[in-house]
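> Sequence and predicted structure are below.
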Amino acid sequence: MTRLLVDGISFQLNDTDIARVWCSVLEQLAQAGRFEIYFLDRGNAPEIDGIQYIPFPRNLFAHNPADSMLIQRICDHYAIDVFTSTYYTSPMHTPMLLVVHDMIPELFNFDLSQRIWMEKDAAISYAQRYLCVSENTRRDLLALYPEIPSEMATMAHCGIDEVVFRQRNASAIANFQTKHALERPYFLFVGSRAQHGGYENSDLFFEALARIQKADFDILYVGGEHEVRQHILDTLPKGVCCNMLELTDDELALAYGGALALVYPFLYEGFAMPIIEAMASGCPVITTGHGSLAEAADDAALLIDGESVEEMHQALMRIQDTVLRETLRT
C-alpha cells in the first residue's frame, strides 16, 4: 500500500477555506483505504480515523531549509512514497504532489520576498506533479512557470459537503435568523474584505451600496476581518445595519439559504468555494466573470464585469426581484 505523508500546515495557519477542503479530502482518502496515511500535526489538526498523526514543530516561515530537512527525516523514517502539503512546504528528495489553489500573490503584486511566498516558489520548483483546483489556476501556473511540462499539471474542482450545503426548509432558516436577530432581508458577504492588491474588490460593493437611496435590507458578514472600516459605515444607506457572525458550516448553509444573494465581487480566485456553497444552498450569487469565478458559477449567477460601480448597483437592485432570485436558485 502506498505510504502518503500529508503536512497539515494549513490547519496551523487556520486558513479556513483551504483547511476545510483538506479536511474533506483527508476523510475521503481515509475511507477509500488505498493509502497508508501519515499526517504532520503542527496544531489544530482534525481528528480523522485511519490516519496516523505525527507531532511536528510549527512552521515559523523563517527556516525553510531546516523545515524541509525535518520533513525529509520523517519521510525516510516511515519510508514514505509520496509527500503532499496542505499549503506550500516541501521535502528534500521524496516525490511530491503539490496542490495549487491559486496564483494570487504572483499576479497581484504581493511582496514575493516574504518567506511564505519564497516557500511557495520552492515547492513549485521542487514538485513532480501538480493538482490545480481550477483550469484557470492551471493556466496561470503554466504561464508563470513555463518550465513545468503541461502534462504534469492536472485539474480537479473542489467539491462541497452535500450533507451540509443543501437547500434547507423555511422553518430552519427562520429559526436561524431569529437566533441571530436577522430581522430584515440581507446581502451576504463571505470572507476577507481587505484589499490585498485589490483582488477582493470589496470597495465596489460598498460604493454601489452608497448609491442606493432607500434600502430595506441589511448586510451580513461571515468570516474575514472583525471590524468594518469606519469610512464604509459612514457611506452606507440610512438604516442599513452591518451584522458580523462567525458560523459553523451548518449555520453558514442556513445563512446562504436566507440571503437575498451572496455578493462576491472578487477579481480573481483559485476556485471560489463560497460560490458553489451558496448555489448548493439555494442562494443567488452576484459575482464577476474573472479568473475561475465564471468557471465556478457557470450560468447560474448574475455576472458583472467587476469594474463598474453602476453595474454593481444595478445588480443589487435586480437581484431583489423575486422571479430572478427564484430562477437563480434553481
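Great, that's in hand. Source: prediction; values computed, not measured.
> When you work out contacts or count neighbours from here on, use the C-alpha atoms and nothing else.
OK.
> Can you give the contact residues for the host helix or strand of residue 131?
Following DSSP states H and E, the helix or strand that holds residue 131 is strand 129-132. If you take CA atoms under 8 Å, 6 or more residues apart in numbering as the criterion, strand 129-132 is touched by 96-102, 138, 152-157.
> burial count for residue 18?
Residues near residue 18, counting by other CA atoms under 10 Å, number 16.
> Please read the previous query as pertaining to residue 269.
If we define neighbours as other CA under 10 Å, then residue 269 has 21 of them.
> Quickly note the distance from it to residue 314.
Per CA to CA, to the nearest Å, residue 269 is found 23 Å from residue 314.
> Going through the contacts of strand 129-132, which ones are buried?
If you count burial by 16 or more other CA atoms under 10 Å, the buried members of those come out as 96-102, 138, 153, 155, 157.
> second one coming, line it up with the first:
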Amino acid sequence: MDASPLSIGIDASRIAVAQRTGTERYTYELVAALARVDRRSAYTLYTNGLPSALPPLGPNMALRSIPLPRLWTHARLGPELARRPPDVLFVPAHVVPTIHPPASVVTIHDLGYLAFPQAHTARRRLELELTTRWSLRAARLTIAISQATKDDLVRRYGADPARVRVIHHGLGGSFRPVESPLEIADAQDRHGVAPRYLLYVGTVQPRKNLERLIDAFAMVADRPELAGVQLVIAGGRGWLSDGIERRAAGHGLAGRVHLSGYLPDEDLPALLSGALAFVFPSLYEGFGMPVLEAMACGAPVLTSSSSSLPEVAGDAALLVDPADTSAIAAGIARIVGDPALRAQLRERGLARAATFTWERCARETLAVLRESVEPPV
C-alpha cells in the first residue's frame, strides 16, 4: 500500500456537542487518536461553528469552521469540499454530503431505528432510512463498528460485504479502576447514590430496555442479598423516557430506583468502580461502549445476549436474554449474591477491555482511508 501523505477531510461537526455520548464520543476519541498515530497526513476538521472543546490536535490538523444554522452538511460542507477537495473525506458520525470526493468513507454505527422503530418518530425514522441508504451508496467504503452492524447492513440494505470494514471502538484512558474509597464515596454523595448499588449508564430511552430492568429489579429487591441495594439509572433523557419514570414509581420502591441524570465524564470511573455490578440489558446496540467502560473500571457486567453485546463482552460478562424479565431478575440476584462470580467477571473484564484501544481503531481507520483512494483493480 502506498504510504505517501494524504489530505484527509473529516466531518467533525459532532465534536462540538457538550455532552458527548455514543457517536460524539467516537468522533472525539478517534480524532484524538489519529493525532497521536499519524503525523504525516494533512487533516482538515470541518465544524459548524467553533467547538467549545476540542481533543488534542496534531500540528498536521487544521480546524475549518464553516457555520450555517440549517442544512449544514449539504449546503455548507458540500460546497466547501468542492472548492478545496481533500484526497479522502471521512464522515465518522453523520451523513455523506451530496457533494463529496470520490474517495469518501462513512462510519455507520447501528440500525436501531429498524430494530426498535417505536423509539423514533415517523419523521426521524424516514430521515435515518434515507440518510443511511444514501451514505452506503455514496461512500466508496463503509466502516461498521461491529460485525453485528455489518451483518445488519448486508441483510437489511443489501450492502456489498466487500465494501464494509469492521473496526471496533477503542476505550479512553480515563476509564480505569478507582481504588480510593473516599473518591468513590464523594462521587456517590454528589449524585445521590447509595453505598450498595447496581449501575446503568446510557441514554434513558425504550430500546435500552429500562422498564424491563426496573421490573426485574422489583422482582428480587426484597431478597436478603439485595437488602439496601439501589438501582441507579444514569443518563440523559431520550425519546419516550417519561414511561421509565412512571414504571419506577409504580413499583413503590422509593429511594431504591434512582434516576440520577447525565453523569459527567470525570465521575464515571469512580461510580463504575464502586458498583456491585453494571447492568446493561439493552435490546439493541451497534457496539455497546458502556459495557467496555464498565469492564475497564473493574465493574462486573450483566448485559444482553443479543445484537453486538456478546461480540463486545466475550466471556467477560454475565449474559441474559433481554426479552425475558425473569432471566434479567435471576441474573441480578446471581451477580449480587455471588462474590466469587463478581471477582471472576472483574478479572476477565479488565483483561477484555485492555484489548480495545483508540490507537488500534485509528490505525485501522487510517488503513481504510488509504484503501479508499487506491485506484480500483
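Sure, I can see it. Not measured: the values here are computed from a predicted model.
> re the thing from before, what range does the helix or strand just after the strand holding residue 131 of structure 1 cover in structure 2?
Downstream of strand 129-132 of structure 1, the next assigned helix or strand under DSSP H and E is helix 135-144. Against structure 2, the aligned range for helix 135-144 of structure 1 is residues 147-156 (TM-score structural alignment).
> That stretch vs structure 1, average offset?
By mean CA distance after the TM-score superposition for structure 1, the fitted stretch 147-156 of structure 2 averages 1.1 Å away from its aligned residues in structure 1.
> Give the buried residues for that stretch.
Of the residues in stretch 147-156 of structure 2, those buried (16+ other CA under 10 Å) are 147-153.
> Stretch 250-269 of structure 1: which residues count as buried?
Neighbour-count burial for stretch 250-269 of structure 1, counted by 16+ other CA under 10 Å, picks out 251-269.
> Filter those residues down to the ones in helices?
Among the buried residues of stretch 250-269 of structure 1, the ones falling in helices (DSSP state H) are 251-258.
> now, which of those sits nearest residue 212 of structure 1?
Taking CA to CA as the measure, residue 258 is the one of those closest to residue 212 of structure 1, at 21.5 Å.
> Okay, and which of the contacts of strand 129-132 of structure 1 map to helices?
Among the contacts of strand 129-132 of structure 1, the ones falling in helices (DSSP H) are residue 138.
> how many other residues sit next to the corresponding residue of structure 1 for residue 130 of structure 2?
Aligned by TM-score structural alignment, residue 130 of structure 2 pairs with residue 118 of structure 1. Residues lying near residue 118 of structure 1 (other CA under 10 Å) number 16.
> Residue 118 of structure 1 reaches residue 110, doesn't it?
No. Assessed by CA atoms under 8 Å, residue 118 of structure 1 is found out of contact with residue 110, at 11.5 Å.
> tell me what the helix or strand hosting the match of residue 130 of structure 2 is packed against?
Taking DSSP H and E as the criterion, residue 118 of structure 1 maps to helix 115-126. The contact analysis (3 or more CA pairs under 8 Å, 6 or more residues apart in numbering; DSSP states H and E) places helix 115-126 of structure 1 against strand 96-100.
> The strand it packs on vs structure 2, average offset?
Aligned to structure 2 and superposed, strand 96-100 of structure 1 gives a mean residue distance of 0.8 Å (mean CA distance after the TM-score superposition for structure 1).
> I'd like the distance from the helix or strand that that strand is followed by to the chain centre, please.
Downstream of strand 96-100 of structure 1, the first helix or strand assigned by DSSP H and E is helix 104-107. Distance, stretch centre to chain centre, for helix 104-107 of structure 1: 15 Å (CA atoms, centre = their mean, to the nearest Å).
> okay, and helix 104-107 of structure 1 goes to which residues in structure 2?
So helix 104-107 of structure 1 sits over residues 112-115 in structure 2, by TM-score structural alignment.
> The matching stretch: average distance to aligned residues in structure 1?
Compared with structure 1 after fitting, stretch 112-115 of structure 2 has a mean deviation of 2.1 Å; criterion: mean CA distance after the TM-score superposition for structure 1.
> Show me what counts as buried in that stretch.
Judged by neighbour count (16+ other CA under 10 Å), stretch 112-115 of structure 2 contains these buried residues: 112-113.
> show me the contacts for residue 101 of structure 2.
By CA under 8 Å, 6+ apart, the residues touching residue 101 of structure 2 are 81-82, 85-89.
> What residues does residue 34 of structure 1 make contact with?
The neighbours of residue 34 of structure 1, taking CA under 8 Å, 6+ apart as the test, are 1-2.
> Where do the helices of structure 1 begin and end?
Ranges of helices in structure 1, per DSSP H, are 9-13, 16-32, 64-77, 104-107, 115-126, 135-144, 170-179, 202-210, 230-235, 249-258, 273-280, 293-297, 309-318, 322-329.
> Save these as CSV, and put in distance to residue 88 of structure 1 too.
Output for those, formatted as CSV (distance: least, CA to CA, whole Å):
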stretch, distance to residue 88 of structure 1
helix 9-13, 8
helix 16-32, 12
helix 64-77, 11
helix 104-107, 13
helix 115-126, 5
helix 135-144, 14
helix 170-179, 37
helix 202-210, 27
helix 230-235, 35
helix 249-258, 25
helix 273-280, 20
helix 293-297, 23
helix 309-318, 35
helix 322-329, 36
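> so which of those gets nearest residue 56 of structure 1?
When the helices of structure 1 are compared by CA to CA, helix 64-77 sits nearest residue 56 of structure 1, at 8.9 Å.
> who touches that closest one?
5, 59, 81, 83, 89-94, 119.
> now for the helices of structure 1, which one comes closest to residue 163 of structure 1?
Nearest of the helices of structure 1 to residue 163 of structure 1, taken as CA to CA: helix 249-258 at 9.3 Å.
> so that closest one aligns onto which residues of structure 2?
Residues 265-274 of structure 2 are where helix 249-258 of structure 1 lands when matched by TM-score structural alignment.
> just how off-centre is that stretch within its chain?
Distance, stretch centre to chain centre, for stretch 265-274 of structure 2: 17 Å (CA atoms, centre = their mean).
> Can you name the residues in contact with that stretch?
Residues from elsewhere that reach stretch 265-274 of structure 2 (CA under 8 Å, 6+ apart): 174-179, 183-184, 187-188, 199, 278, 294, 297-299.
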